[in-house]
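Q: Here is the input, now give the coordinates:
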Amino acid sequence: MPVPGGVAVVPLGTASQAPQATYGDQRVMVIQDSDGQWIAVVGIPLGTAPGRQSLLVQGGTAATFQVRAKEYAAQHIKLKNRRQVSPDPEDLKRIKRELDLQLAAYRTYRDGVVPSNVMLDRPVDGRLSSPFGLRRFFNGEERNPHSGLDFAVPSGTPVKAPAAGRVVLVGDYFFNGKTVFVDHGQGFISMFCHLSAIDVKPGDEVARGAVVGKVGATGRATGPHLHWNISLNAVRVDPAIFIGAARRP
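A: A predicted model of the protein is given here:
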């Protein structure tokens, strides 16, 4: 059953053309399964309360799904750089500018583009370290939950696109460090951060397995690792779902 930070797969029927569906104010991914049925693949925000949720489907009909509760563990991190825990006023202005850019990238929706595959390759080969959804405490102060999946790999390890897509944003940000966003189509977005190097630019079309950058420890990081986000309908969801490594609620 779908959980906060997870994905709902909602059947939409067998019309001749793909129906449009929205969740909240965002279009959701709609693809066709092997039996010819259209399905919506919906990202569920971490803050969603248990209970029934609705999609608005083209034509004014609704489709519903049930969300089940899930508890995520806590993580305590010590940082030497106090500004990365309590940014100063100039830092906060920079963070706001950068957040606006990144939220716009997450809202990217290329209509008519079917993702090459919703089952993804791992962007690096390495041990999974911090999982998605952890409640994070930096120097004892609670901050936003962990919005991605971390891989413990050495600095300089090539980071590969887990599916074909288009680069929509690159940057060097206060918290995320060197960062790449890849749009796989229909609001299905990969984000890779804390990189030591970026090997692509906005507008580049990348094939599955193409190198987009190299692992590093830039931004708010305690050591080299890859942080990988997946976003659906502008909602961060657990990347482990798409590589067959998700834990049961």
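Q: only C-alpha atoms for contact and neighbour calcs from this point on.
A: Fine.
Q: which stretches of this protein form helices?
A: In the chain, the helices defined using DSSP state H lie at 89-106.
Q: these two touch, right, D183 and I189?
A: Yes. Between D183 and I189 there is a contact under C-alpha atoms under 8 Å: 4.6 Å.
Q: Let me see the contact set for the residue lying closest to F192 once chain neighbours are set aside.
A: What sits nearest to F192 in space, not counting adjacent residues and going by C-alpha to C-alpha, 6 or more residues apart in numbering, is W228, at 4.8 Å. Counting by C-alpha atoms under 8 Å, 6 or more residues apart in numbering, W228 makes contact with G148, L149, D150, S190, M191, F192, C193, P239.
Q: redo that, cut-off 7 Å
A: Contacts for W228 (C-alpha atoms under 7 Å, 6 or more residues apart in numbering) come out as G148, L149, D150, S190, M191, F192, C193.
Q: With Q84 instead?
A: Q84 makes contacts with R220, as judged by C-alpha under 7 Å, 6+ apart.
Q: Distance of it relative to A73?
A: Q84 sits 22 Å away from A73, taking C-alpha to C-alpha, to the nearest Å as the criterion.
Q: Then P19?
A: According to C-alpha to C-alpha, P19 stands 38 Å off from A73.
Q: which of those two has more neighbours?
A: Looking at P19 and A73 with other C-alpha atoms under 10 Å, you find the greater number of neighbours at P19, namely 17 against 11.
Q: Verify the stated contact: that one with Q58.
A: Yes. Assessed by C-alpha atoms under 7 Å, P19 is found in contact with Q58 at 5.8 Å.
Q: shared neighbours of the two, anything?
A: Residues touching both P19 and Q58 (C-alpha under 7 Å, 6+ apart): there are none.
Q: I'd say V153 and G223 touch.
A: No. The pair V153 / G223 is not scored as a contact, 9.8 Å apart, by C-alpha under 7 Å.
Q: Show me which of the two is the more surrounded one.
A: Between V153 and G223, counted using other C-alpha under 10 Å, V153 has the larger neighbour count: 20 against 14.
Q: residues in contact with the more buried one?
A: The contact partners of V153, by C-alpha under 7 Å, 6+ apart, come to G126, P224, H225.
Q: In contact with the second one, which residues are there?
A: Same thing as P224. With contacts defined as C-alpha under 7 Å, 6+ apart, the neighbours of P224 are V153, P154, S155, V215, G216, A217.
Q: To what extent is the third one buried, counted in neighbours?
A: Yep, that's S155 we're talking about. 18.
Q: can you tell me how far it sits from L101?
A: The value you get for S155 to L101, if C-alpha to C-alpha is used, is 26 Å.
Q: And the first one, by the same measure?
A: Relative to L101, V153 is positioned 28 Å away (criterion: C-alpha to C-alpha).
Q: next one: the last one
A: Distance of A217 to L101, computed by C-alpha to C-alpha: 21 Å.
Q: quick one, which of the two is more surrounded?
A: Between A217 and L101, counted using other C-alpha under 10 Å, the more crowded position is A217 (22 against 14).
Q: Let's see this one next, to set against the first:
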Amino acid sequence: MRRIVTIATSSCATLLIALLTGSSAHAALPTAASVPGGVALIVLGPISASSTRPLAWLGEQRVLVAAEDAQWVAVVGLDLATTPGTYELRVDIAGEWQRHPFSVVNKDYPAQRITMKDSSKVQLSASDLTRVEEELATIQRLKRHWREATETDLAFVLPAQGRRSGRFGVRRFFNGEPRSAHAGFDIAVARGATVKANAQGQVLAVDDYFFNGKTVFVDHGNGLISMYCHLDSTAVQPGETVSKGQRIGAAGMTGRATGPHLHWSVILNGAMVNPELFVVESGKKS
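A: Sure thing, here's the model as predicted:
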């Protein structure tokens, strides 16, 4: 039986809460940005010695809940296709159901025009189109994956060192034709450059896709997943546990790419969100 001692001082009380919740008192939450492609942070209530971690849903998708400064905070991923307006989080706190409304505001992303020498990556053949549709269905399943975890590391390091070449959310045109917005973050590096896990987790999948090329998915727990694309080679296997900073592969230009680089995506409760919101550099958010 767990013995609980109530201590009056705030510092000791914070330590007690951290021990009870199984996480640090400061979860290094991502930067809040309640916009399409961003992350909404919603305070659910105080943590107490008797409280259990709330369960939260956006629609039918579970949402990560973290401990931050003696409060429970829902960390909600917002898809790029999210329409600005008012949304509602459903929350179960020890059997008591609550509804937490929140607003999403508009964000204008710039346009980018890309010329592909290999037009077969833009105008797909019937067989390539069938392959792409099957792969997209697989990726959608991976994006909705949920693994219960005691704690989730939300303070990311950059997975590669290089020039930041492609920002998140850019509206893209390939050979003059509109395509889906850029749901990731590009880092220009030489072929063979080290790609490392931005946080600890478990390898969810390793595969070679038509558009994404050689790809690794790392599941950080509680609906937070990283995806590393266009790799030249991979160094991990599905089910393997990886630590923050561990080498998971080498950068390349497999799939649809105009040059060697790492495309890095972050998925939160099934939504592709801006990876830069999670990056901590020199003790500060990027």
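Q: which residue lines up with the residue nearest to F192 of structure 1 in structure 2?
A: Alignment note: W228 of structure 1 maps to W264 in structure 2; criterion TM-score structural alignment.
Q: who wins for most neighbours among the contacts of W228 of structure 1?
A: C193 (33 neighbours).
Q: How about the contacts made by that residue?
A: Shown in contact with C193 of structure 1 (C-alpha under 7 Å, 6+ apart): N176, G177, K178, T179, V180, L226, H227, W228.
Q: go with 10 Å
A: 148, 150, 170-173, 175-181, 213-221, 225-229 (C-alpha atoms under 10 Å, 6 or more residues apart in numbering).
Q: What sits closest to it if chain neighbours are left out?
A: Closest residue to C193 of structure 1 apart from its sequence neighbours, by C-alpha to C-alpha, 6+ apart: T179 at 4.3 Å.
Q: Please identify the residue in structure 2 that aligns with that neighbour.
A: Mapped onto structure 2 by TM-score structural alignment, T179 of structure 1 lines up with T215.
Q: thought its match was touching T234?
A: Yes. Using C-alpha atoms under 10 Å, T215 of structure 2 is in contact with T234, at 7.8 Å.
Q: what's the spacing between A70 of structure 2 and N222 of structure 2?
A: Distance, A70 of structure 2 to N222 of structure 2, using C-alpha to C-alpha: 20 Å.
Q: Next: N175 of structure 2.
A: Counting by C-alpha to C-alpha, the gap from N175 of structure 2 to N222 of structure 2 is 39 Å.
Q: With T52 of structure 2 instead?
A: From T52 of structure 2 across to N222 of structure 2, the span is 16 Å (C-alpha to C-alpha).
Q: Comparing the two, which shows the higher neighbour count?
A: With neighbours defined as other C-alpha under 10 Å, T52 of structure 2 and N222 compare such that N222 has more, 21 against 13.
Q: can you pull the contacts of that one?
A: 62-66, 145-152, 268-269.
Q: Compare these with structure 1 and list the overlap.
A: Shared with structure 1 under both residues aligned by TM-score structural alignment, their matches' C-alpha atoms under 10 Å, the contacts from the contacts of N222 of structure 2 are 62-66, 145-152, 268-269.
Q: Go through the residues you listed and name the one nearest G245 of structure 2.
A: Relative to G245 of structure 2, the closest of the kept ones among the contacts of N222 of structure 2 is T152; by C-alpha to C-alpha it sits at 15.3 Å.
Q: pretty sure the closest one contacts L268?
A: No. Between T152 of structure 2 and L268 there is no contact under C-alpha under 10 Å: 11.7 Å.
Q: shared neighbours of those two, which are they?
A: Joint contacts of T152 of structure 2 and L268 (C-alpha under 10 Å, 6+ apart) are L64, G221, N222, G223, L224.
Q: okay, those in TSV with distance to I17 of structure 2 next?
A: As requested, the shared contacts of T152 and L268 of structure 2 are exported to TSV (distance: C-alpha to C-alpha, whole Å):
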residue	distance to I17 of structure 2
L64	18
G221	21
N222	20
G223	23
L224	23
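Q: Strands - which of those land there?
A: Using DSSP state E, the subset of those located in strands is L64, G221, L224.
Q: Tell me the one of these nearest T14 of structure 2?
A: Closest to T14 of structure 2, out of all of those and judged by C-alpha to C-alpha, is L64, at 21.0 Å.
Q: Could you measure from that closest one over to R167 of structure 2?
A: With distances taken as C-alpha to C-alpha, L64 of structure 2 is found 25 Å from R167 of structure 2.
Q: cool, V73 of structure 2 as well?
A: V73 of structure 2 is 27 Å from R167 of structure 2, by C-alpha to C-alpha.
Q: Look at these two and report which has more neighbours.
A: Ranked by neighbour count (other C-alpha under 10 Å), V73 of structure 2 and R167 place V73 first, with 25 against 19.
Q: Tell me the residue in structure 1 aligned with that one.
A: In structure 1, V73 of structure 2 lines up with I39, judged by TM-score structural alignment.
Q: OK, contacts around its match?
A: If you count contacts by C-alpha under 10 Å, 6+ apart, I39 of structure 1 has them with 8-14, 18-19, 21, 29-33.
Q: May I see the ChimeraX selection of the buried members of those residues?
A: Buried subset of those, written as a ChimeraX selection, criterion 16 or more other C-alpha atoms under 10 Å:
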select :8,10,11,12,18,19,21,29,30,31,32
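Q: and which of the contacts of I39 of structure 1 is nearest to Q53 of structure 1?
A: Distance to Q53 of structure 1, by C-alpha to C-alpha, is smallest for A8 among the contacts of I39 of structure 1, at 9.9 Å.
Q: Can you find the partner of that closest one in structure 2?
A: Match for A8 of structure 1 (TM-score structural alignment): A40.
Q: What distance do you get for its match to C229 of structure 2?
A: According to C-alpha to C-alpha, A40 of structure 2 and C229 of structure 2 sit 26 Å apart.
Q: From G162 of structure 2, how far off is the closest residue to S286 of structure 2 other than its chain neighbours?
A: Among residues not flanking S286 of structure 2 along the chain, V279 sits closest, at 5.5 Å (C-alpha to C-alpha, 6+ apart). Taking C-alpha to C-alpha as the measure, V279 of structure 2 falls 15 Å from G162 of structure 2.
Q: Compare neighbour counts for the two and give me the winner.
A: Ranked by neighbour count (other C-alpha under 10 Å), V279 of structure 2 and G162 place V279 first, with 22 against 15.
Q: In this structure that one contacts K285, no?
A: Yes. In this structure V279 of structure 2 lies within contact range of K285 using C-alpha under 10 Å: 5.7 Å.
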